[in-house]
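Structure for this input, please:
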Amino acid sequence: MQNKFAFVVFLLIGMATTAQNELKGTITSKQTGTPIMGTVYIPQLEKGTAADFDGNYTLKNIPDGNYTIIFSYLGYSTVSLKLNFIGNNIFTEDMQMVESAVEMEEVIVSTPFHKLQSENVMKVERVSTSELNSAGAVTLADGIKNIPGVDIISTGEGIGKPVIRGLSSNRVLTYTQGVRLENQQFGDEHGLGINEAGVESVEVIKGPASLLYGSDALGGVLYLNPEKFAPFNETHGDISSSYFSNTLGTSTNLGVKTSGKKLKFLSRGSYSSFSDYKTGADYRVTNSRFNEKDFKTGIQYLGTKFKSTVRYNYNRSNIGIADEIGEQTKSTKLELPFQEIDNHILSLDNTLFLKNSSLDLKMGYLFNDRREFEDDPTLAALRMQLTTFNYDLKYNLPDFGKFETIVGLQGMFQNNKNKGEEILIPDANTTDVGILATSHYHLEKLDLQAGVRFDSRKIKSEAARSIEDSDYIPALDKTFTSFTAALGGKVDLSELTSVRLNFASGFRAPNLAELTSNGIHEGTNRYERGNYNLNNEQNFQTDLSLEYRNEHLEFFVNGFYNAVKNYIFISPTNEIIDDTPVYDYLQDDAKLYGGEMGFHLHPHPLDWLHFESSFETVTGKLQNDDYLPLIPANSIQNTFRVEFEDGKTRKKSSAFITLKNIFDQTNISDFETRTGGYSLLSAGVESSFKIDKFLLKVGLNGTNLTDKKYVAHLSRFKPEGIFNIGRSVNFSLKLEF
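Have a look, this model is predicted:
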């Protein structure tokens, strides 16, 4: 079988052309005709260049193929066009760009056809990690909660789990380095395990994405884009450090990258350490301290017929487990109990360029070693080792008229092993296989996209504990299958107004905890009993969005209705086992509905002035009209921001002030309590200075500036009445060279 596979690969390589094409031209302003030092970028190749002072650009060594070319420059509308390169030719494309007060568009990577947001059928939220850090985010999870429609289930400052429109845990899939992240997402106290250093941007798909990603993408996808390699024949480096006054925390990272004609390399390391956070009630939450080490590296080869990228990420997180207020200290040394988590991610991304098509193969190897120390700092009471291999093979067919089509095969092999005395889930193997096909149809004012998919997931677990024990877990051998589909369209009603309408189905196979749990889960203070007879969760969501933009104003409104069949939830019983309340996993149909709306005012010619406002709401109910748990409260956020491009020495400056109002959450499940509303004020300034060949960035920001005492509805410390973090003044310094 392996020999046959190798023969097919070499046959395809032999079919690939050895041609080297070249793209050149000039970039000018359509209004004035003056040259523009714009950027030219080919997303499929991760290859780009910048025009010179006269607006001239040249991009060499382009393989044969049909590629999207992106022209962008600050203050001008981003332009996307497709060119077919063939036959070792020189292609000329002179671009006239139109001035615009709208911020530059980026290519959306999480959707299959790599479109600009304005061309995408599916609305995807995208934000850079530099923006999150400028707003005072302590961790990556802490930053994403400010994206409309996104929140986090938090356990202090060290652990945050994404929530997209009311769905979380195994209903939200995270992708990093182009592969799905697997790190025991079933646990509320299990965080992302990804450091923001070396992550360039975050994309959020809000809604079923099972067509693209399979099981566990029923609620949406959090897609983390790694930092880009250096441009051709350039070497860059940077070092940065941040200080957070509330936790006396520090975070430092160092990165270098270099690029030659065909080979590119990058490497980045970071270290963070935080003491117990201080609440607005003037006490510190004992043992909420944590520290994190992170290392990322990558190498890329780009030839005329083949592109290959290898990336590796190692993350060690040490997180204190806080459960009550005790000794008040500023120490960063962990106390019992605490978690120690190692996360290894190795990814390989290969693209074979054919004449008018391409073959993409992504593979990932992940190893998650999760340890929990309770009484002895040298002996883990709980230790779970999760090994995952996943693959994603896609063939981009030659364009047929206005149609772009992709067919694909995806899969995963996963093994869970217990090495400690405590068992939350049994030893098990999980095998996924999925096939898909999707097409995009493009006209001048209309884009349509549709696709279908079939998946199979097999879960086989071993028995755990003795059959005579009351907490015995029997062996499991089950297979779950599902068909999913999606249909969407984007229509430009006018030059300024567009509408998106999407229909999508998704599914999620029950996880091991839901199927097999039988014992006390210390992290949640519950005795949890799984249900062997659980079925797939299956949902169907309708999503409608309206967008309007001119040179002064951008406005959007998104609405969704999500019907979930066989929604799995945990429900309290009247039983007590070992002085712990018993909860059972049950199923019922559910519905979630709501949306987001907002505007961005940037009055021309005062392009430096920005006012942004957004509102988000979601309601979740079971079929009997009982409310679902862990649904975020409604909120409204207003931001006033100024940005200046200053000149020769001070290159760029910005300042912001944000007020976020979170409303009362009274729509609660049977085992939740209402949460009062509160307001959080934050502000910050940032400037960058050009000093010889160095760029120095200095930032100062503050969060919860009024030192408000509050408890977030999705805080896992809420049952103990422990407040969230109080005022923090943060300082950052970054040197690029």
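
From here on, just use CA atoms for contacts and neighbour counts.
Will do.

Tell me the secondary structure of Phe5, please.
What DSSP: H, G, I helix; E, B strand; the rest coil gives for Phe5 is helix.

now it: how far from Asp349?
As for Phe5, its distance to Asp349 is 17 Å (criterion: C-alpha to C-alpha, to the nearest Å).

more crowded one of those two?
The neighbour comparison of Phe5 against Asp349 (other C-alpha atoms under 10 Å) goes to Asp349, with 20 against 10.

Which residue, neighbours along the chain excluded, lies closest to that one?
Spatially, and ignoring its direct neighbours in sequence, Asp349 is nearest to Lys362 (4.4 Å; C-alpha to C-alpha, 6 or more residues apart in numbering).

how about this one, so we can line them up?
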Amino acid sequence: MKKFIIALFLGTSALLQAQNTISGTVTDMFNLPVKGVSVSISELHKGTTTDENGKYQFSNLPNKTLKINFTMLGFATQNQSVSIGSNEIILNVLLEEAIFEMDEVIVSTAFNKIQSQNVMKVEHETIKNLQRKGTSTLIEGLATIPGVSQVSTGASIGKPVIRGLSGNRVLVYSQGVRIENQQFGDEHGLGLNDAGVESVEVIKGPASLLYGSDALGGVLYFNPEKFANANTFKANFSQKYFSNTLGSNTSLGLKTSTDNWKFMTRGSYNTHSDYKIADGERVTNTRYNETDFKTGIGYSNSKFSSVLRYNYNKLDLGIPEEGIAEQSTSKKTEFPKQGIFNHLLSLNSIFYLENSKIDLDLGYIANDRSEFEDSNDAALHMKLKTFNYNLKYHLPKTGKIETIVGVQGMHQTNRNSGEEYLIPDAVTNDFGVFGTANYEWNRNVLQAGLRFDNRNIKTEAQGIAGEEGSFEAVDKSFDSFNAALGYKTNLVDDLTLRLNIATGFRAPNLAELTSNGVHEGTNRYEVGNTNLKTEQNIQTDLNLEYKNSHFEFFVNGFYNHINNYIYTSATGETINTNLVFDYIQDNAKLYGGEVGLHLHPHPLDWLHFETSFETVTGKKQNNDYLPLIPANNWDNTIRTEFKIKNLLEDGYATLNVSSTFNQKNVSGFETTSNGYTLLNLGFGGTMKLGKTVFDISVNGNNLLDKKYIAHLSRLKTDGIPNIGRTIVLGVNFDL
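Predicted structure coming up:
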């Protein structure tokens, strides 16, 4: 009897493993098999590639409708929806040739469509493409995307700016979790490293419907590195050298997968000396060191899919206060400096029901930030701990209507243990509930949603009332209703129109509510305002996009009206020689957009020309200009693609000319900035030396060694120029 039960169990297990498979053949327009096509089911974290006969297969799939993505350079991306319900499904796919970039699945929006099907215009860029530009940090690479800029402090700290909005007005997601790391401060970087990141998606506009408070200006959504294909093991090593900072970036990654289990790990180390300006002098104490470690484990079967990820990031950052002083190539930071430890733990799970699914994201972030003035005893020491959750229920599809409802929330504590207090000890709680629906018919898509949020902030009293560094106890609650409506249509076969109207909000942050002292790096005595109201905006976006096999053209326009915009205003008083600034509110408006084209002339299949122009204007209700508005930029790139037989595959060479215009539209305490033009070159590809295969890249940034000061540089007030000529050498091995 015992043997019979064991045999029955083994037989049943084998039968279950054999259930719900999907396989097929991928061919081109000439009915020839296509080898090396990437086939993926993103929500299951499953991936494979077609073999020499164009065949692929997945097994152990849930009983539901799955989206299967087929991508291959040189072919148009296909995103097939397949209802899984029988033991074996055959899905054969015909790929059509396409010259332009692959159409990627957009994860940051609710329904995970590929970009061509998406109602919102979302900028998608792979980290590999950003790295090919030779930038030294992740945010510097993002600033090359039209509509995105950065507030920088030297070469180490960068804060993203989306269409003129930054700080707490831009929300950042990593591993499916919103990043919380005291981002209210201009001198506080994101603490994110591009190692172990697959791609980034940029939502330019209010996204409070999906993400709640702080998504007033937009969202940066970082997609983590994909797991290895089933039943494979991969090892990867990369090394970069930066001539200007004598810096290096080293990364090593390992990953493996079975049909059900996945595992990956990656470590990287980044170290740089003080950066040089165009005349060869170094900016003292802009050196920094970064250690980053990422790991993840995943499991999926026919009932659920779950991924647990962990990211540890350690930053040792010099704070440049002396400008161009002692010249050194040391990588050991001097005082003053920052020490930051960031732990990010995320659990992303999907549970499959009969005709629906539940999507649950849980996250925990521990951010430990210290500032050291003249000794290893921290003058400022803040510990921020954040737990957040996001639960979404995908209702059964009704005809052509897809619907999602969900709840989202956050519990956050801030504790100080240093001598100085920048913000008080506090507890913040968020809760939001939302619903959104997507309706498709013929060439049209309509998407709409509603959301309600509450944020409660409680702070503790600190110090002696009326004296510098003291805080009164605060207990505030902020509510907001928001809505979004989007429409997409294909006017003709190659012409797409998108129109979106959305509202967003941002509750005042702790610094705006409670500040009482000199703000680091600004030499301003800032006074908070406990009577501040919630910022509330409404933005209209219009996107027109034309694309055929050899020509692509886009126009993005936006108008953003913000009620109760929070900013600092000089009172005319001084405290200890520092001007006093109050936090006040006024209505504001921002408008502008991006326009660009990509030309791939026939029969010159190896040649690409890309150009884009971006502009934004920000004004208060009285028509005074808003601060920290990026200057207009015109970017031009010529890219060639080539092969060198028996030596170089997928070769490329790029010539980039980026022109930033004068910025004369400044707020009361800003100064104007002159324009400048930078020349950048790039070269790379996949080399084959015998059986050894590796990628190489060579970049020359600011090749003419132009001396310039970016308008959004925090070193601008001291007249310190940005980085001079930089040569970047990179090599990447798949071991």
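
For the residue of the second structure sitting at the aligned position of Ile577 of the first structure, give me its contacts.
In the second structure, the residue matched to Ile577 of the first structure (TM-score structural alignment) is Ile575. Counting by C-alpha atoms under 8 Å, 6 or more residues apart in numbering, Ile575 of the second structure makes contact with Tyr525.

redo that, cut-off 7 Å
If you count contacts by C-alpha atoms under 7 Å, 6 or more residues apart in numbering, Ile575 of the second structure has none.

do the one 4 residues further on as well
Applying C-alpha under 7 Å, 6+ apart, one finds that Leu579 of the second structure lies in contact with 524-525, 570, 572-573.

ok, those residues in the first structure: which stay?
Among the contacts of Leu579 of the second structure, the ones still in contact in the first structure (both residues aligned by TM-score structural alignment, their matches' C-alpha atoms under 7 Å) are 524-525, 573.

which residues does the aligned residue in the first structure for Leu395 of the second structure contact?
Under the alignment defined by TM-score structural alignment, Leu395 of the second structure is paired with Leu397 of the first structure. Residues near Leu397 of the first structure by C-alpha under 7 Å, 6+ apart: 357, 405-406.

gap between the match of Ile577 of the first structure and Val527 of the second structure?
Taking C-alpha to C-alpha, one finds Ile575 of the second structure at 11 Å from Val527 of the second structure.

Test my guess that Ser357 of the first structure contacts Lys394.
No. Shown here, Ser357 of the first structure and Lys394 do not form a contact pair, counting by C-alpha atoms under 7 Å, at 10.8 Å.

How is Phe10 of the first structure assigned, secondary-structure-wise?
Strictly by three-state DSSP, Phe10 of the first structure counts as helix.

what's next to stretch 95-106 of the second structure, contact-wise?
By C-alpha under 7 Å, 6+ apart, stretch 95-106 of the second structure touches 27-29, 71, 73-77, 112-116, 549-550.

Ignore what I typed, I meant stretch 445-462 of the second structure.
119, 209, 212, 424-440, 470-489.

again with stretch 481-490 of the first structure
121, 210-211, 446-457, 498-506.

Which part of the second structure matches stretch 513-522 of the first structure?
Counting by TM-score structural alignment, stretch 513-522 of the first structure sits on residues 511-520 of the second structure.
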